[in-house]
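Student: okay, here's the prediction I keep looking at, along with the sequence it came from:
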Amino acid sequence: MGDLEIRPVTTDDVPAIVAMLADDPLGAQRESPDDLSPYLAALERLNGDPNQLLRVAERDGRVVGTLQLTIVPGLSRKGATRSIIEGVRIHADERGSGLGTQLIEWAIEESRRQGCSLVQLTSDASRTDAHRFYERLGFTASHVGFKLAL
């Protein structure tokens, strides 16, 4: 395997990211790889916000993974800053290679660098393999999450 680079997302990366987002049963229902315009608009908003770190993992010139890290200042926990990891996806060819661990370790280290005292993430209840993965990396299932579609 070639060298891995974790770098900021560019517009050229969007098709590969959307393909990874859509490459599972849940993503296939909610993503639209045929129309990239909403994703490109979202990337523009993300790039304009210094608290949003959208990254890809690239190996040999190919996007093989992605995640979003959001830095959230707050008042709770004595004014603590936390980070939220979202949208973690690994290309099917790279699953089981350790790439997911590398991406999460990057996010944890970047969270420390940004002064965060807590890293959190959510994972769909049906993603039991992902839950085991996150627990192996030291995360604990400590809260119940709720969502309201608007």
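Tutor: Thanks, I have it. Numbers count the residues shown, from 1 in each chain.
Student: C-alpha from now on. contacts and neighbour counts both.
Tutor: Will do.
Student: now A141. Nearest residue, chain neighbours left out?
Tutor: Counting by Cα to Cα, 6 or more residues apart in numbering, E135 is the residue found nearest to A141 once chain neighbours are left out, at 7.8 Å.
Student: quick one: the strands in this protein?
Tutor: Across the chain, reading from the start of the chain, the strands by DSSP state E fall at 4-8, 52-59, 62-73, 81-90, 118-121.
Student: tell me the angle the fourth one makes with strand 52-59.
Tutor: Right, strand 81-90. With axes from the mean of the first three to the mean of the last three Cα atoms, to 10 degrees defining the directions, strand 81-90 sits at 40 degrees from strand 52-59.
Student: next up, a structure to set beside the first:
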Amino acid sequence: MSDLEIRPALLEDLPAIVAMLADDPLGTQRESPDDLIPYTAAFEQLAKDPRQHQVVAVLGNRVVGTLQLTIIAGLSRRGSTRSIIEGVRIHADERGSGLGTRLIEWAIDESRRQNCQLVQLTSDASRTEAHQFYERLGFGASHVGFKMSI
């Protein structure tokens, strides 16, 4: 995996990103890879915001992973800046290869570079294997999360 490149996502990467978002039991219920219009609008918003980092992991010429890193200034924790990792996905062919670890390590390193004091993420309660993965990387299940669809 020495030829792995982690780089900012390009609009041309969007079909591969959306396909990975849709490629699991939760994603099949909420993603629509056959209609990229809403994803394109969201991607364009992300691309304009310097505190949003949609990245892809590329092996050869193939997009095999993705995540979104958001940098947030805040008043709590003595005015700490934090990052949030969202939408982590690894192509089915690459799961278990160490690629997820490399992608999360990139996000942590970028968070340090952006002077963050805290890196946080959420994972759906049903994703028990993902929870174990994040715990192995040093994340702790420290909070209970709540969401509301509006």
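Tutor: Thanks, I have the structure now. The model shown is predicted, which means the values in this text are computed figures rather than measured ones.
Student: TM-score of the superposition?
Tutor: Comparing the chains after superposition, counting by TM-score structural alignment, normalised by the length of structure 1, produces a TM-score of 0.99; 150 aligned residues with a Cα RMSD of 0.7 Å.
Student: how far away is the residue nearest to A141 of structure 1 from Q120 of structure 1?
Tutor: Counting by Cα to Cα, to the nearest Å, the separation of E135 of structure 1 from Q120 of structure 1 is 12 Å.
Student: those two - which one has more neighbours?
Tutor: More neighbours surround Q120 than the other of E135 of structure 1 and Q120, with 16 against 11 (other Cα atoms under 10 Å).
Student: ok, now which ones touch the more buried one?
Tutor: R82, S83, I84, I85 (Cα atoms under 8 Å, 6 or more residues apart in numbering).
Student: quick check: end-to-end length of stretch 17-26 of structure 1?
Tutor: Between the start and the finish of stretch 17-26 of structure 1 there is a gap of 15 Å, counting by Cα to Cα.
Student: contacts for it, please.
Tutor: Outside of stretch 17-26 of structure 1, the residues within contact range by Cα under 8 Å, 6+ apart are 27-33, 39, 63, 65-66, 87, 89-91.
Student: who wins for most neighbours among those residues?
Tutor: Note: the member of these with the most neighbours is T66, at 28 neighbours, neighbours being other Cα under 10 Å.
Student: in a markdown table: the strands of structure 1, plus distance to E109 of structure 1.
Tutor: What follows is the strands of structure 1, written out as a markdown table (distance: least, Cα to Cα, whole Å):
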| stretch | distance to E109 of structure 1 |
| --- | --- |
| strand 4-8 | 13 |
| strand 52-59 | 13 |
| strand 62-73 | 11 |
| strand 81-90 | 11 |
| strand 118-121 | 10 |
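Student: G98 of structure 1 is nearest to which of these?
Tutor: Proximity to G98 of structure 1, assessed across the strands of structure 1 by Cα to Cα, is greatest for strand 81-90 (10.0 Å).
Student: ok so, going back, reformat the contacts of Q120 of structure 1 as a markdown table; add neighbour count.
Tutor: As requested, those are arranged in a markdown table below (neighbours: other Cα atoms under 10 Å):
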| residue | neighbour count |
| --- | --- |
| R82 | 20 |
| S83 | 25 |
| I84 | 18 |
| I85 | 21 |
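Student: of these, which is the nearest to G145 of structure 1?
Tutor: Nearest to G145 of structure 1, judged by Cα to Cα, of the contacts of Q120 of structure 1 is I84 at 13.4 Å.
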